[in-house]
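S.K.: turn this into a model:
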Amino acid sequence: MSIRTINLNIIKMKNYILLSAFSILSIACNNDDKDSKPAHPTLQEKYTINEIGVYPEGIDYDSKNEKFVYGSMYKGTIYSLSPKGEIKSFATSSKLVLPTGIFTDEVRNRLIVANADLGISQKSTEGSAGSVATVAIFNLDTGVLIKEIDLKNFTPGAGSCLNDIAVDSNGIIYVTDSFSPVIYKIDSNYTASVFLNNALFQPAAGAFGLNGIVFHPDGYLLAAKSDSAKIFKIPLSNPQNITEVSGMQFTSPDGIELDRNNNLIVIENGLGLGKSYTFKSTDNWTSASNVSETNIGKDEFPTTAALASDGNVYVISSKLGKLLGGDKSQSTFVIQKIK
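M.R.: I've put the predicted structure just below:
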């Protein structure tokens, strides 16, 4: 064998070794990339909030920062709860009296909170019930206040109780009012208007009317009316074409939520039996049928639900009945997964 042949073989061997090393390194790097991708955290089936006077009403799950976010009706503060159960005070403002609906808008990095006054918050004043109607926008990462929009000027001669929030695919915010027959609209520039005012939404005297609301990706809103125990379908393209979803039975519906299969979760609060119901529809929410239900407890007074990043739905118990009765001493509140 010539020296030239030996040299060529050595060069080929070196190239082979280099290519093999590069391939091994590439595989290792690719595996590292896969391993470095964040996985959804493991959530507990039940979380207990141990703090006097929280009375949480609205809840949502921030899938960007992986935590629950809920509001205290009595303390006027927004809290976060980690998958491990760590609770922190997250956001508030001097105008935040009684936070109701909460929406985590991960796409636009904002936390949207509906704010009312039922005269039962520690921030309430003499005769202030029904006089507050604002929407607060916070930074979803930091809890820093971005904007507050006052909607009370749309109901100058009537009481107002902003209740729940939905956001469509364009980032437009929709807000229900439990004391007036109105759904408000806030555009991307935070300009507010009345989206819909309809006699179908008029609450009975002394009762809550419109309550929970969700945006369906097919281009319409679904909204609950508590006093008449109805779910309405409202097309965004023709809001006055309101229809009632048939085939649904419950009393005193509160918050509503779409699950990962676009089934509708309806929370029946303590004015009813205190249950969660799961409904499905095969005709684009002209009608619906009951899939399952979970008993939460009348005294627990469940109010709203949140779809978490693990695909499960969690319900919060507010014990609002106690607070409405003047009891400010309750210290145990629960967030639990429904089956």
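S.K.: rest of the way, CA atoms for contacts and neighbours
M.R.: OK.
S.K.: Asn263: neighbour count?
M.R.: Residue neighbour count, defined by other C-alpha atoms under 10 Å, stands at 18 for Asn263.
S.K.: can you show me the strands along the stretch 201-339 of the chain?
M.R.: For the stretch 201-339 of the chain, applying DSSP state E, counting those that start in this stretch gives strands covering 210-216, 220-225, 230-235, 243-244, 253-258, 264-268, 275-280, 289-295, 302-307, 313-317, 332-337.
S.K.: contacts for the second one?
M.R.: With contact meaning C-alpha atoms under 8 Å, 6 or more residues apart in numbering, strand 220-225 is reached by 201, 208-216, 230-237, 252-256.
S.K.: run this one through as well so I can compare:
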Amino acid sequence: MIPGPTLRRPVATHPPLARPSLSRRRLLGFAAATAVSAAVSVSGGVGGLLAGPRRAFADTTTLPGVLNVSAPGLYPEGVAWDPSRETFLVGSGAQGSVSVVDLERLTVTTLVPPIGRVATQGLAVDGTRGRVLAAYNNWGPRLGDPSRAAMSGLGVFDLASGETLHLVDISAGGRGETCANDVTVDEAGYAYVTDSAADRLIRVDPDGRVTHTITAPGFETEEMGLNGVVVHPEGFLLVGRYEGARLFRVADPAASDTPAVTEVPVDPPLTTIDGMALRADGSLIVVSNDMATDGEPGHRDAVTILRSDDSWASAHVAEQRDWPEQDPSTVAVTPYGEYVLSGRIREIFEPSDQPPTDFVLRAW
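M.R.: The predicted model follows:
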């Protein structure tokens, strides 16, 4: 969901600008309207909650079905489960930070301070190596200064302290626009980053070096491009394209710049694909929204379970629910079930007189 001259999810900016329409063509041109005020109110300092989260409920074997987390101005679009703290990490469309959710106070504490005038979007936790990874881009700041070059990358941070390990620039070699959107990491520590504006996947090794750029004709679109991405235990990737709700299987993504990419037909088709995650039973949970569809009929906020009987050569809808919160963006798999994030991102594009001061994590 967002945009700039060729792209997708919201990012954050600074002083509120004019209210752009949510069309992706315009969003792309409006660079993801992410420049909301940087006056994000978060408690605590770097590396907060290192001893683990506190909970606002007595039963430690479950989580409430709905978590309303106070975080004025944060507008997170990405979320990941942190098993070391047993809580959620969230990014910020307005601040370029990573925060820890305090499950007792239902507030957030900064783990990674703002890394610049960027938005942190998709997150992935690499527990084996003690890292948290965040896709970032500068669509928001470019709203106020279109002459700024498009820039995006992958931030790699120490999971315990929040210390920056690598800031990997993936802007080079693009078609002039770039927007790192989501990220996943495999067992060997290689990260895969979707670029929604340049229609490509970027492979980054554990030392923070770009090793492959993966493209395919099906990735290309003039609308919002590649979005959610996951690593399957069998070694292939599943990648979603927002526009057209197209799902792709990338076989042996470590082999070369041109691995076998095939489209996964989905029956019945979805409307959009934003964030997604693999569940423990092998099914894929997919988040859809209408944030960048320009009001086209038939699009809606929904969460869908997809299953495959042929190693993701094809997929079918097993269950689908209309989502009660507006503009869900992605989902985190936890020991307590799957939690869908609604980060109030639309406020970035359509500011209200009374901006929301929280975000919502709702169980599937």
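S.K.: residue in the second structure paired with Ala91 of the first structure?
M.R.: Aligning on TM-score structural alignment places Ala91 of the first structure opposite Val112 in the second structure.
S.K.: that match touches Glu163, doesn't it?
M.R.: Yes. Judged on C-alpha atoms under 8 Å, Val112 of the second structure makes contact with Glu163 at a distance of 7.0 Å.
S.K.: who's in contact with the residue nearest the centre of the second structure?
M.R.: The centre of the second structure sits closest to Gly122, judged by C-alpha atoms, centre = their mean, with a distance of 2.8 Å. Counting by C-alpha under 8 Å, 6+ apart, Gly122 of the second structure touches 77-79, 91, 134-136, 181-183.
S.K.: check which element follows the helix or strand harbouring it along the chain.
M.R.: Secondary structure assignment for Gly122 of the second structure, by DSSP states H and E: strand 119-126. Later in the chain than strand 119-126 of the second structure, the nearest helix or strand by DSSP H and E is strand 131-137.
S.K.: list the contacts of that next one.
M.R.: So strand 131-137 of the second structure is contacted by 11, 91, 96, 118-126, 150-160, 178-183, 193 (C-alpha under 8 Å, 6+ apart).
S.K.: so of the residues you listed, which ones are in strands?
M.R.: Secondary structure defined by DSSP state E assigns 119-126, 152-158, 180-183, 193 of the contacts of strand 131-137 of the second structure to strands.
S.K.: buried among these? Need that as a selection in ChimeraX.
M.R.: In ChimeraX syntax, the buried subset of those is picked out as below (16 or more other C-alpha atoms under 10 Å):
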select :119,120,121,122,123,124,125,126,152,153,154,155,156,157,158,180,181,182,183,193
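S.K.: so which of the strands of the stretch 201-339 of the first structure gets nearest Glu126 of the first structure?
M.R.: Nearest to Glu126 of the first structure among those is strand 210-216; the distance by C-alpha to C-alpha comes to 25.2 Å.
S.K.: do you know how far Ser311 of the second structure is from Val264 of the second structure?
M.R.: For Ser311 of the second structure, the distance to Val264 of the second structure equals 10 Å [C-alpha to C-alpha, to the nearest Å].
S.K.: between those two, which is the more surrounded one?
M.R.: Per other C-alpha under 10 Å, whichever of Ser311 of the second structure and Val264 has more neighbours is Val264, with 19 against 13.
S.K.: quick one, helices of the stretch 1-150 of the second structure?
M.R.: Per DSSP state H, counting those that start in this stretch, the stretch 1-150 of the second structure carries helices over the ranges 24-29, 139-144.
S.K.: where does the first one end up in the first structure?
M.R.: Using TM-score structural alignment, none of the residues of the first structure align to helix 24-29 of the second structure.
S.K.: now, among the contacts of Gly122 of the second structure, which is nearest to Leu103 of the second structure?
M.R.: Distances from Leu103 of the second structure to the contacts of Gly122 of the second structure, taken by C-alpha to C-alpha, are shortest for Val79, at 14.3 Å.
S.K.: what span of the second structure lines up against the longest helix along the first structure?
M.R.: Once the first structure is assigned using DSSP state H, the helix that runs over the most residues is helix 3-36. Aligned by TM-score structural alignment, helix 3-36 of the first structure falls on no residue of the second structure.
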